[in-house]
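**Q** here is a sequence together with a model predicted from it:
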Amino acid sequence: MNVLNSLAGIALLVAAAPSYGANVRCDHCGESAAQSLAQSMGPGDHVVFSLSQNVAYAYSNECDPSTPGFDPATALLCVFPRQLTSGEAEEFALAHLIYVQTGGSMKFERNVPIRDIEPPRLSRRLRTLRGLEHEQIGEVRTRGA
């Protein structure tokens, strides 16, 4: 009986194990290339997206290359297209919006007038040294006058 409980526990752990996935940008991938890329990433739910083409492909990869008898020639048969989740779709839409707004650079730039830039503050020690230096110069000038 204990053996059956142990086996049931192991089966539960295996069934509950998370499948890891990845989001990969591939701006020149079509659907078949995206599927091949998802297959190469191993087991899990993957999203392959192109910001320049405004398309995202979602796949569920159920292949495990470490499984005995795994045949790489038929690996694409266990990579299935799936719908993007609402979270994935929202993230992709936001990424595409930023891509469009930045002209494809994905970098924001802001021009700031020089008068609005505050110069870096001097360290206390440097201010102290500068203050002593000015006092000494002032004293020398005063004595020499």
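**A** That came through, no problem.
**Q** rest of the way, CA atoms for contacts and neighbours
**A** OK.
**Q** what about the strands in this structure?
**A** All strands of the chain, identified by DSSP state E, fall at 23-25, 44-50, 55-61, 79-82.
**Q** any chance of the ones you listed in TSV, plus distance to residue 12 and mean neighbour count?
**A** Below are the strands of the chain laid out as TSV (distance: least, Cα to Cα, whole Å; neighbours: other Cα atoms under 10 Å):
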stretch	distance to residue 12	mean neighbour count
strand 23-25	28	16
strand 44-50	18	23
strand 55-61	21	22
strand 79-82	24	17
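**Q** quick one: which of those is nearest residue 90?
**A** Closest approach to residue 90 among these is made by strand 55-61 (11.4 Å; Cα to Cα).
**Q** below is an additional structure, to be compared with the one above:
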Amino acid sequence: MQSHGSLKNLCFVAIISSVAVFVLGETFCNKCQSTDVKCLNETHFSLCTESVAPDQVISCPDGQICTGLKKICMPRGSTEPSCPTDADVTCPSCNGSTLFVCTSRTTFQMCNGDKLTSQVTKCKDNTYCAISGKKFCVDRCEALKSGIQCNRESPLEL
């Protein structure tokens, strides 16, 4: 009977360890995970393999999030995303010397001094905001080469 108790304790330790590895080790954005997937945000990912171009961005189906689990996309609410929406969100702000700023990956707004105006302008499909490159919107490849200027899913409400 003592070996049954030891086996039970060993299984418990193994389960807790694997959960800790997942929670502590794979909750980062833009980091290749053990599944050879890199979650770029809550709903998009790319593959970490030499046989696929690194600029290929794949979207999870509607209502699903990118995870570090074997099933890459899971229904929203069933588990925590590997790259939560609020993680590492960086977007430029109006500083008094800029005329426009990106307010999400696919939108930009005009600045009035250090304040945003209310009009949100959307880039064409399959393009990303690229104000600092003196273009308003560029294709995915160009955006990934120069860096996404705002990784927010949608602009903040005013």
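**A** Happy to help now that I have it. A quick note: this is a predicted structure, and the numbers were derived from the prediction, not measured.
**Q** what's the TM-score once they're superposed?
**A** TM-score of the superposed chains, computed with TM-score structural alignment, normalised by the length of the first structure, equals 0.32; 72 aligned residues with a Cα RMSD of 4.4 Å.
**Q** how about the strands of the first structure, which one is nearest residue 33 of the first structure?
**A** Closest approach to residue 33 of the first structure among the strands of the first structure is made by strand 44-50 (9.4 Å; Cα to Cα).
**Q** before we move on, the earlier item: adding distance to residue 36 of the first structure, write the strands of the first structure out as a markdown table.
**A** Listed next are those as a markdown table, based on distance: least, Cα to Cα, whole Å:
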| stretch | distance to residue 36 of the first structure |
| --- | --- |
| strand 23-25 | 12 |
| strand 44-50 | 10 |
| strand 55-61 | 10 |
| strand 79-82 | 9 |
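**Q** nearest to residue 135 of the first structure, out of those strands?
**A** Proximity to residue 135 of the first structure (Cα to Cα) singles out strand 23-25 among those, at 61.7 Å.
**Q** to residue 139 of the first structure, which of the strands of the first structure lies closest?
**A** Using Cα to Cα, the nearest of the strands of the first structure to residue 139 of the first structure is strand 23-25, at 67.2 Å.
**Q** packing partners for that closest one?
**A** Judged by 3 or more Cα pairs under 8 Å, 6 or more residues apart in numbering; DSSP states H and E, the packing partners of strand 23-25 of the first structure are strand 44-50.
**Q** same thing but at 10 Å, please
**A** Under the contact definition 3 or more Cα pairs under 10 Å, 6 or more residues apart in numbering; DSSP states H and E, strand 23-25 of the first structure sits against helix 31-40, strand 44-50, strand 55-61.
**Q** relative to residue 126 of the first structure, which of the strands of the first structure is closest?
**A** strand 23-25 (48.6 Å).
**Q** how close does residue 80 of the first structure get to residue 125 of the first structure?
**A** Distance, residue 80 of the first structure to residue 125 of the first structure, by Cα to Cα, to the nearest Å: 65 Å.
**Q** picking up where we left off before, any chance of the helices and strands packed on strand 23-25 of the first structure in JSON lines, with distance to residue 101 of the first structure too?
**A** Formatted as JSON lines, these follow (distance: least, Cα to Cα, whole Å):
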{"stretch": "helix 31-40", "distance to residue 101 of the first structure": "25"}
{"stretch": "strand 44-50", "distance to residue 101 of the first structure": "16"}
{"stretch": "strand 55-61", "distance to residue 101 of the first structure": "17"}
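**Q** of all those, which one is nearest residue 138 of the first structure?
**A** For these, proximity to residue 138 of the first structure was assessed by Cα to Cα; strand 44-50 is nearest, at 67.0 Å.
**Q** all set, thanks.
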